[in-house]
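**Q** Predicted model and sequence follow; I will ask about them next.
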Amino acid sequence: MSNLSVAKRMFLNTLSNYGLLLFNMISMIILVRVQFTGLSRQDYGFWGLLWTIFGYSLLLDFGLGTAVQKYASQVTVNKNWDRFNRLVSTVFFSYWFISLIIIAATVIISFFIEPISKLEPGSDVDYYRKVFLLFGFGTALIFPVGFSPGLLRGIQLIWLRNNIDAVFAVINLIVMVWLIKSGYGLWEMTIATVLNHVGSKIVMLIYAFIKLENMKIGFRFFSPSMIKEVMGFSIFVYLIICSKLIIFKTDNLVISASIGVAFVAYYQVASKLGDVFRSFAMQFNDNLGPVASVMHTSGDLDSLGRMQLYSSRVIAFISTMMLVPLVVFVGPLFETWLDLTRTESQICAVILLVSQYFYVVMRSSSIQILLMCDRQKELAIVSVIECLANLLISVILVRMMGIIGVAIGTLVPNIFFGCVYNVPTACRFAKVSPLYFLRYSVLGSLMTGLVIGAVTLFLKDTVYHLIVSGVLNIAADKDAGMIARYFAEHSGILKLLALVFLSALSCGMYMILFYAIGIKKQERTDLNKLVADFFNKKLKGSS
């Protein structure tokens, strides 16, 4: 496959990722409102508790889903179907064993559902226990087919996986809204949720069988000897996942234990902004693992090195474009969104955004590629050490600097291990010097970002206030129109719309400037061809 065709597939997959992400956010906003207003506070809280408890069942995956993705990528190159079928069948039946663990845990926890959920006096405890059992058994039923998205991702059909997810997400939204509006409760919502998730995973599995024509899953292929080989990879993936979970999720515990739970709220909003940034910035990364696995398996190390440079450059472009408006408008955003004016929350948000930016740009692509190139052991060691360093620095600094110290505790190990391990390793893979890597992958985006950042700061100090004060002044006129009067009464919405408009303007200016000065002539030509081919295909499909 040529570099241009690989780039085209990655481009389409990334667009598909962003489309699904946008739809899921809109769907979440609608669904949360319908559930929050249509259910009792106890039912809504219990529904959230179910997702929290069974969300931890994902840790029982033990990295097997990532292993399946790797094997699917490899078999498209080496055609070793016998080994692949034994590996996938071993994973599949291992998942059934894990499902039995989930069922046993569900039954045990169900006996303690009343003290765990602290139901109101007079509540029907048996009803909530039955809902809990149904949700747990449903989770166990979903688990064995939960690796099917990894199969599609492994053979670089991310767009197909996203299309299936989107269809079932639409069905879920319609059914959930109908159930709640019709007066149904948690029991019916749980049945609909389980059927929806099982259905989507089975459809993905069917497509995987179609695309991987020689794939077979059966108990006769189950191989106990394969468990050791699979776990030899997946257990290190599991350590990496757990380490990242600790890094991103334990800050609140450190703050609560050290300076009080009240300060968690101020840190939480800052970390949420960083989480949203990381989620949006890393959609391109979904492509890297499968492509890297194919190149590594085929021995095309030169292409793998070029892919390392190319992916880092694309990720730097996307991340810098998003970072600029978030950093500049963090103050007005917090004030408008949450009526929060605490300086320490804003400082934490900037520190965590910079930390996430460094991770996404300088580390995330190399982690994806190294993972598919059998470097999982050293990645796991680095992740565990970073996790411990993060925890230690946060505990020390939280008493000296409050929540800002916890944010610094996240930033410092991230930058240190990125500079000591990830960047040098990425350079060795790409066979370039660190200076060339930074100049090629990051410098163009960073310089463009600094210029647009200065322009955006000017927009914040002038245009933003001009828009808000201008509309409010118009609304003060007794002859003002209905829209102006609405914004006068809801100035928060006006400010939020102004921020969205100026952020979009900032991103637009960034893309134009980067297109003009941030890429070479040949890259501009390739990009034009890529975009033209995409829209020509869309036009032909609609005619």
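**A** Done, it's in.
**Q** from here on, contacts and neighbour counts on C-alpha atoms
**A** Will do.
**Q** next helix or strand past the helix or strand where Leu353 lies?
**A** If you go by DSSP states H and E, Leu353 is part of helix 343-358. Per DSSP H and E, the first helix or strand lying C-terminal to helix 343-358 is helix 365-371.
**Q** Pull out the buried residues from that following helix.
**A** For helix 365-371, burial by neighbour count (16 or more other CA atoms under 10 Å) applies to 365-371.
**Q** The structure to be compared is supplied as follows:
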Amino acid sequence: MSVINPVETPIWKRYFWRNTASNYVRTITRLLLGVVLFRLLFSGLTAAEFGFWSLLWSLFGYGILLDFGFGFTAQKAVAEKSATGEWDELSRLLSTMLWTFVGLAVLLGLFFFAIRGPFLEAIEVPDSDYGMYSLSYLIFFAGLALTFPFGLFPEVLRGLQRIDIANWLNTGSVVLNFIGIVVALYFEASFPVIILVSVFTTLLPNMGALVMAMRRLPQVSLSPRLFQWRVVKSQLGFSIAAYLITFSNLLMAKSDQAVLGFTMGVGVIAAYQAGYKVAEMLNMFTRQLQDALSPAAAHLNASGDSAGLRELLLKTSKLTFLITTPLYGLCAVYLEPLIQLLTGMESIESDTILVGQILLFAVFSSQLTNSCTKRILMMCGYEKKLLGLSLLDGISNLGISVVLAFSFGIVGVAIGTLIPTILVGWLLVLPMALRYLNLGMINYSKYILGGAAPLLLFAPCLWATVYFLPMPAAGGFVPLAIRGALSATPAFIWIAFKVRKLM
């Protein structure tokens, strides 16, 4: 008598909802506590202290460029090597990355220590408090140097497809950071103490990730004796491509403001940012769905599972379509009160609303074409082609925005973002992914649209809400939340039942 073994559920399916839910918990926690903490710091610190705080953390944000793509490479390598059982190779690769980062951290610390005097003089800190600012500077950059090497380990957890663990560690640190700073402000602690609390709680999740990752990789050693630069050289092409893509995306995110500043002056940036903010929020919420795709694609690609890759693309693209479409519809219909809620502006200029609508549609189009496909192709040997497309998108965005800014102002800059997003996404990125997976556009479209029935329920619910319950002129969070719930809840309940069968 033969025994039939049940087909094992793919690892990406086992952790998909856990990873996605923890993504949203982390994001919402950061948003809510961040808003409260911003106001507390703004009122609790002097103008000079708050400016110094903001400057230091803006510099920290650029720290992502210092890993030279190795973090993303570690994520890919862990997903691939754990699928094939190449533990010795993975040990050498992770050890080399870690001790390279340790060396860079030492150099980073020495560099910032050396430029402390000129830096503080350049930003003109008050002479009476020079010692306090100097100590705060040293604490901050010492913490940054310590944090840098251990930033490798959240990426290792991502490669193991345990994004949920990295998220819970990050969420815990956000809560501890909030509590620590609130307590410090309440007891009127000195500014260096507040910096120390913030830096320490930033370091904690990376240290926790080290412990949790190595518990799940007992076969892997991080001994400095395993340092072998040749194993990194084999991944260098991917690392450089990932780094340049990250760099180009960072520049693209900031290029619109630069175009406006140089063509029309800084005075118009606020009006553009007001329209941009809602689109940014939509993008942030929808992209949480795709966070687990890169390690899943690397794992499936290393296993030679082309059917699994096809299933991954189809199902996650369909899920993205089902969830993003109602959210886009709500944002487009209630754009003006959303801008008022986010900015506090009482009246919104027509150009700002038009900018918001254009950028919302650009985000919606990008979610349908780029969000899932790019993450999957990146892990399947297409990093160089994706780099070329990212550069094409960025250069086109910049060029069209500059030309149109002179004729159409801030609306022209928004159009300069929309045009390359649509053309590159629909004509280049999506077709390339479908060719790789041997899927025809017609069959792909049929599959995606085949589950659109809940959206047919969403449309009349949204219309009825707008018609019978118009938004009050005063706006506000509660009226928006009520109308959003009435419009989308029936459709999302239906989507939830479909998703249970889909995934």
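**A** Now that the structure is in, tell me what you want to look at. This is a predicted model, so every value here is computed, not measured.
**Q** quick revisit: in the second structure, what stretch matches the helix holding Leu353 of the first structure?
**A** On the second structure, the counterpart of helix 343-358 of the first structure by TM-score structural alignment is residues 350-365.
**Q** for stretch 50-69 of the first structure, same thing?
**A** The aligned range for stretch 50-69 of the first structure in the second structure is 56-75, by TM-score structural alignment.
**Q** Show which residues not belonging to the matching stretch make contact with it.
**A** 94, 97, 101, 140, 144, 151-152, 155-160, 235, 238-244, 246-247, 295 (CA atoms under 8 Å, 6 or more residues apart in numbering).
**Q** What of stretch 115-133 of the second structure?
**A** 48, 134, 137, 191-192.
**Q** From these, keep the buried residues only.
**A** Applying 16+ other CA under 10 Å to the contacts of stretch 115-133 of the second structure flags 134, 137, 191-192 as buried.
**Q** And the host helix or strand of Leu342 of the second structure, what does it pack against?
**A** Secondary-structure assignment from DSSP H and E places Leu342 of the second structure in helix 335-343. With contacts taken as 3 or more CA pairs under 8 Å, 6 or more residues apart in numbering; DSSP states H and E, helix 335-343 of the second structure sits against helix 269-287, helix 350-369, helix 477-502.
**Q** List the contacts of the alignment partner in the first structure of Gly416 of the second structure.
**A** Under the alignment (TM-score structural alignment), Gly416 of the second structure pairs with Gly409 in the first structure. Contacts of Gly409 of the first structure were listed using CA under 8 Å, 6+ apart, and they are 389-394, 397.
**Q** could you redo the last one with a cut-off of 6 Å?
**A** Going by CA atoms under 6 Å, 6 or more residues apart in numbering, Gly409 of the first structure touches 390, 393-394.
**Q** Could you dump the residues you listed into CSV with neighbour count and secondary structure added?
**A** Listed next are the contacts of Gly409 of the first structure as CSV, based on neighbours: other CA atoms under 10 Å; DSSP: H, G, I helix; E, B strand; the rest coil:
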residue, neighbour count, secondary structure
Asn390, 25, helix
Ile393, 18, helix
Ser394, 27, helix
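**Q** if we go to the second structure, which of those residues are intact?
**A** When you map the contacts of Gly409 of the first structure onto the second structure and apply both residues aligned by TM-score structural alignment, their matches' CA atoms under 6 Å, the shared contacts are 390, 393-394.
**Q** From the structure, what's the count of residues near the corresponding residue of the first structure for Leu169 of the second structure?
**A** Using TM-score structural alignment as the criterion, Leu169 of the second structure maps onto Ile164 of the first structure. When neighbours are counted by other CA atoms under 10 Å, Ile164 of the first structure registers 18.
**Q** Is the closest residue to Ile164 of the first structure other than its chain neighbours within a helix or a strand, and which one?
**A** Closest residue in space to Ile164 of the first structure, ignoring its immediate chain neighbours: Ser200 at 6.6 Å, by CA to CA, 6 or more residues apart in numbering. Secondary-structure assignment from DSSP H and E places Ser200 of the first structure in helix 186-211.
**Q** Mean distance between the following helix or strand past that helix and the second structure after superposition?
**A** Toward the C-terminus, helix 186-211 of the first structure is succeeded by helix 224-249 as the next helix or strand (DSSP H and E). In the superposition against the second structure, helix 224-249 of the first structure averages 1.3 Å from its aligned positions (mean CA distance after the TM-score superposition for the first structure).
**Q** Only the buried residues of helix 224-249 of the first structure, if you could.
**A** Those would be 226, 230-231, 233-244, 246-248, for helix 224-249 of the first structure by 16+ other CA under 10 Å.
**Q** And for Leu404 of the second structure, nearest residue in space, chain neighbours not counted?
**A** Gly412 (4.5 Å).
**Q** and that neighbour, how many residues sit next to it?
**A** That count, for Gly412 of the second structure with other CA under 10 Å as the rule, works out to 20.
**Q** I'd like the distance between it and Asn397 of the second structure.
**A** Gly412 of the second structure is 11 Å from Asn397 of the second structure, where distance means CA to CA, to the nearest Å.
**Q** Common neighbours of those two, please.
**A** With CA under 6 Å, 6+ apart, Gly412 of the second structure and Asn397 have no common neighbours.
**Q** List the buried residues of the helix holding Leu353 of the first structure.
**A** Buried residues in helix 343-358 of the first structure, counting neighbours by 16+ other CA under 10 Å, are found at 344-358.
**Q** what's the following helix or strand after whatever helix or strand Met447 of the first structure lives in?
**A** Taking DSSP H and E as the criterion, Met447 of the first structure maps to helix 444-459. Counting by DSSP H and E, the element after helix 444-459 of the first structure in chain order, helix or strand, is helix 465-476.
**Q** got the contact list for the helix or strand that that following helix is followed by?
**A** Sequence order places helix 482-489 as the next helix or strand after helix 465-476 of the first structure, per DSSP H and E. By CA under 6 Å, 6+ apart, the surrounding residues in contact with helix 482-489 of the first structure are 472, 475, 494.
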